[in-house]
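Visitor: Below are the sequence and a predicted model for it; my questions follow.
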Amino acid sequence: MSFGQGGPYGPGGSQPPTPDWSALADTAARDRRRRWLLFGGGALAAAAIAAIVATAVIVGDDDGGKGDRSASQLPTPAELPSESAQSEPTFSDVDPPAPISPLEVISDRSKDTAPITAAGLFPGDRATVAGRDYTKGATASTKDCGSVAQKKLYPALTGNGCRQVVRATYTNGDVAVTVGIAVFDTKAAAEKAKAAAGPFLVSLPGDGVERFCRNTACRSTSNAIGRYGYFTIAGNTDGSPVRTDETKARQAGLDVAEHAFSRIMQRANAQASAAATAR
């Protein structure tokens, strides 16, 4: 096989070239220096990183583990706040005072302190109950409770500590009614007086009303609320006896008793309202 000029080494071919040993030596030296530089640079980089980490650890421990950290250390998830802090409403544990009951006022002498007068209990010149009108006549007030009571009513008032009786007379046609509001210290005393009461409250004439219900048949009622007892006597204005089948005097007595009850409760409500406002 013929390769021509410049073919393989051997018979008929050219001689192999002689290597340049000096150049090869220089190349090998350069390669060795490059490897050392790479190794040395990597080692320096590793050493620098280790120094940074060591510095971070040292800075983090400068306070003895009390919590100061360098920027390279982050808090753990457990140390992060779970929710943003929000202010919660606060409430007082002091309850507001309970409203005072009107019945409580008129059952307790220390709370029922408003003046007790005929003008206060029986204001105006008339009373209307269920559409029936009654004209007011004479009024009177006394602390001698026995002086305005007869028969069973006398011991009922005097025996239970009655302090005052306020009376007023109302008329409707030929019927007249006297109502007396008796004042006691306690509700219990008023209830005892009511239970023991019987005839009769002494009628109160005057202001155009003649004497009535004196030594003759009349209608009477008795009741109590709080520390007040209220009693009525009703009869004919001409002094004649009330017949057993006649209902006008009876109705008049019930109406004026209801009027007295409403006046006592109005007194109670006014004082309860004033006490609540004062609180």
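Guide: Received, thanks.
Visitor: alpha carbons only for contacts and neighbour counts from here, please
Guide: OK.
Visitor: Tell me how far the helix or strand that contains A48 lies from the chain's centre.
Guide: Counting by DSSP states H and E, the element that carries A48 is helix 21-60. Its chain's C-alpha centre and that of helix 21-60 lie 82 Å apart, by Cα atoms, centre = their mean, to the nearest Å.
Visitor: for it, packing partners?
Guide: If you count contacts as 3 or more Cα pairs under 8 Å, 6 or more residues apart in numbering; DSSP states H and E, helix 21-60 packs onto no helix or strand.
Visitor: Buried residues, it. List them.
Guide: 56, 60 (16 or more other Cα atoms under 10 Å).
Visitor: Can you name the element that comes right after it?
Guide: Sequence-wise, the next helix or strand downstream of helix 21-60 (DSSP H and E) is helix 102-107.
Visitor: Run through who's touching that following helix.
Guide: 111-112, 186-187, 226-228, 265, 268-269, 271-272 (Cα atoms under 8 Å, 6 or more residues apart in numbering).
Visitor: Quick one: buried ones out of these?
Guide: Judged by 16+ other Cα under 10 Å, buried ones among the contacts of helix 102-107: 112, 186-187, 226-228, 265, 268-269, 271-272.
Visitor: In helices, which of these appear?
Guide: 187, 265, 268-269, 271-272 (DSSP state H).
Visitor: how about the buried ones among the contacts of helix 102-107 in a markdown table, adding distance to V179?
Guide: Compiled in a markdown table, these are given as follows (distance: Cα to Cα, whole Å):
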| residue | distance to V179 |
| --- | --- |
| D112 | 21 |
| T186 | 21 |
| K187 | 19 |
| G226 | 17 |
| R227 | 16 |
| Y228 | 13 |
| M265 | 16 |
| A268 | 19 |
| N269 | 21 |
| Q271 | 23 |
| A272 | 25 |
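Visitor: Can you tell me which of those comes closest to I58?
Guide: Closest approach between the buried ones among the contacts of helix 102-107 and I58, by Cα to Cα: A272, at 76.7 Å.
Visitor: got the contact list for that closest one?
Guide: Counted by Cα under 8 Å, 6+ apart, A272 has contacts 100-102, 105.
Visitor: Just the buried ones from these?
Guide: 101-102, 105.
Visitor: On the three-state scheme, the nearest residue to L121 once chain neighbours are set aside is what?
Guide: Spatial nearest neighbour of L121, chain neighbours left out: R263 (5.9 Å); criterion: Cα to Cα, 6 or more residues apart in numbering. What DSSP: H, G, I helix; E, B strand; the rest coil gives for R263 is helix.
Visitor: I'd guessed R263 sits against P123; true?
Guide: No: here R263 does not reach P123: they are 9.1 Å apart, not a contact under Cα atoms under 8 Å.
Visitor: of these two, who's got more company?
Guide: R263 (16 against 12; other Cα atoms under 10 Å).
Visitor: separation between the more buried one and A54?
Guide: In this view, R263 and A54 are 95 Å apart by Cα to Cα, to the nearest Å.
Visitor: Use this one as the comparison:
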Amino acid sequence: MSIGEGQVPGRVSTSPDWDAMADAHAAGRRRRKRLLWGGGGFLAAAVVAAVVATLVVTGGTSGDAPDAEGGPGAAPTQKHDPAADAMPDFADTTDSPDPLAYLSDARKDTAPLRAGLLFGTKDVKVGDHRYDLSGGDTTPDCTKRVDPALGAVLRKQGCTLFMRAAYSRDDAQVTVGVAVFPTAAQATAAKAGVSGGVTALPASAAKPFCAPGTVCRRTANSYGRYLYLTLTGLTGNKDASEGDQTVVGTGDDLAEYTFQRIVHRGRAAAEAAGKKG
């Protein structure tokens, strides 16, 4: 599901091949997977480069519904602002710097960050599947939207911002979480120490999923200074199972989409710098 440890193989020119980058990422996703199925005792392992995917019994506290932000004790958050969420597009240039250089250092990656800006505000299509985007949030407290074990890891590595977005297709729901760090090294270290995951952000209060004690699927990966996570499960707090390819495919699709959004951010920054140069 990813290019290994934030490196894009074969990048030698000053004009990055964006299609090749995406193809390499997709090939890695098909080639290198590890699935740890919890709750039923089944274990299937294969060689993994960067992605970690697990099916586990969820713990911690249940996540917030999209309309539950700002309750007692809640961390300061920012919700989607559709009027301000258009990510800039830049035409290709022959002298664009490497986008990974911008995504790896907060001193270069200076564009505004919030859930709506990173994920967009429209429903998304990945392959043949369309997913409904129901909401998202942004908080500077990286411990508030994740399990306690992961919160400790994010805090240790200096996480400065955490964003979530909620997607659904049929009975499957996904919460995507993105933790932002000052440097790529800190994001890589956080991924290496991942324990627990992002808490569920249901499509609505009437459609809970992945409450504590429910079997759901998690993935974790990093690129540049971003650690991106998914939590995928079934509406109604139903347990996911080993053979549920809808859960697996939905989580993988949204992890891929999130990766592409992060790359797009770096591409925009690199191409803007190339124009100025």
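Guide: Nice, thanks for sending it over. Predicted model only: the values in this text are computed from it and were never measured.
Visitor: Report the TM-score for the pair.
Guide: After superposition, the two chains reach a TM-score (TM-score structural alignment, normalised by the length of the second structure) of 0.63; 182 aligned residues with a Cα RMSD of 1.5 Å.
Visitor: rewinding a little: which of the buried ones among the contacts of helix 102-107 of the first structure sits closest to T128 of the first structure?
Guide: Of those, the one sitting nearest to T128 of the first structure (Cα to Cα) turns out to be M265, at 16.2 Å.
Visitor: Need the counterpart of that closest one in the second structure.
Guide: Under the alignment (TM-score structural alignment), M265 of the first structure pairs with V263 of the second structure.
Visitor: picking that back up, corresponding residues in the second structure for the helix holding A48 of the first structure?
Guide: Alignment note (TM-score structural alignment): helix 21-60 of the first structure is unmatched in the second structure.
Visitor: Export the ones in helices among the buried ones among the contacts of helix 102-107 of the first structure as CSV, with columns for distance to R211 of the first structure.
Guide: Converted to CSV, those look like this (distance: Cα to Cα, whole Å):
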residue, distance to R211 of the first structure
K187, 33
M265, 30
A268, 33
N269, 35
Q271, 36
A272, 39
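Visitor: What is the nearest of those residues to A249 of the first structure?
Guide: Using Cα to Cα, M265 is the member of these that lies nearest A249 of the first structure, at 24.5 Å.
Visitor: what's the closest non-adjacent residue to the closest one?
Guide: P102 (7.4 Å).
Visitor: Could you find the counterpart of the one you found in the second structure?
Guide: Using TM-score structural alignment, P102 of the first structure sits opposite P99 in the second structure.
Visitor: repeat for D245 of the first structure
Guide: In the second structure, D245 of the first structure lands on G243 (TM-score structural alignment).
Visitor: secondary structure class for that match?
Guide: Going by three-state DSSP: G243 of the second structure is coil.
Visitor: What count of nearby residues applies to it?
Guide: With other Cα under 10 Å as criterion, G243 of the second structure counts 8.
Visitor: try the one 5 residues further on
Guide: Counted by other Cα under 10 Å, the residues lying close to V248 of the second structure total 24.
Visitor: export the contacts of helix 102-107 of the first structure to CSV and tack on distance to R32 of the first structure?
Guide: Formatted as CSV, the contacts of helix 102-107 of the first structure follow (distance: Cα to Cα, whole Å):
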residue, distance to R32 of the first structure
K111, 114
D112, 117
T186, 121
K187, 121
G226, 120
R227, 122
Y228, 125
M265, 119
A268, 116
N269, 114
Q271, 114
A272, 111
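Visitor: Which position in the first structure pairs with N221 of the second structure?
Guide: Checking with TM-score structural alignment, N221 of the second structure has N223 as its match.
Visitor: Mind reading off the mean deviation between the helix or strand containing that match and the second structure?
Guide: Following DSSP H and E, one finds N223 of the first structure within strand 219-225. Mean deviation of strand 219-225 of the first structure relative to the second structure after superposition (mean Cα distance after the TM-score superposition for the first structure): 0.3 Å.
Visitor: Which positions in that strand come out as buried?
Guide: Of all the residues in strand 219-225 of the first structure, those buried under the rule 16+ other Cα under 10 Å are 219-225.
Visitor: Likewise for stretch 149-156 of the first structure?
Guide: By 16+ other Cα under 10 Å, the buried positions in stretch 149-156 of the first structure come out as 149-150, 153-156.
Visitor: can you give me the end-to-end distance of it?
Guide: End-to-end distance of stretch 149-156 of the first structure (Cα to Cα): 9 Å.
Visitor: now stretch 233-247 of the second structure, how far from the chain's geometric center?
Guide: The chain centre lies 19 Å from the centre of stretch 233-247 of the second structure; the measure is Cα atoms, centre = their mean.
Visitor: Could I get the buried residue list for that stretch?
Guide: For stretch 233-247 of the second structure, by 16+ other Cα under 10 Å, it's 233-235, 237-242, 246-247.
Visitor: Out of those, list just those in strands.
Guide: 233-234 (DSSP state E).
Visitor: For A152 of the second structure, see how far away the match of M265 of the first structure is.
Guide: Distance, V263 of the second structure to A152 of the second structure, by Cα to Cα: 27 Å.
Visitor: Check G127 of the second structure too.
Guide: Remark: distance between G127 of the second structure and A152 of the second structure (Cα to Cα) = 35 Å.
Visitor: A211 of the second structure now?
Guide: 21 Å.
Visitor: Nearest to A47 of the first structure, out of the buried residues of strand 219-225 of the first structure: which one, please.
Guide: Of all the buried residues of strand 219-225 of the first structure, A47 of the first structure sits closest to I225, with 101.9 Å by Cα to Cα.
Visitor: mind listing what Q260 of the second structure touches?
Guide: Residues near Q260 of the second structure by Cα under 8 Å, 6+ apart: A22.
Visitor: ok, the aligned residue in the second structure for G159 of the first structure - how many residues close by?
Guide: By TM-score structural alignment, G159 of the first structure lines up with K156 in the second structure. Burial of K156 of the second structure is recorded as 12 neighbouring residues (other Cα under 10 Å).
Visitor: Kindly report the same for D128 of the second structure.
Guide: D128 of the second structure has 5 nearby residues by other Cα under 10 Å.
Visitor: Show me what it aligns to in the first structure.
Guide: Checking TM-score structural alignment: D128 of the second structure goes with G131.
Visitor: Distance of its match relative to D255 of the first structure?
Guide: According to Cα to Cα, G131 of the first structure and D255 of the first structure sit 10 Å apart.
Visitor: Now for the residue lying closest to T158 of the first structure once chain neighbours are set aside, how many residues are close by?
Guide: Among residues not flanking T158 of the first structure along the chain, G146 sits closest, at 6.0 Å (Cα to Cα, 6+ apart). G146 of the first structure is flanked by 20 other residues according to other Cα under 10 Å.
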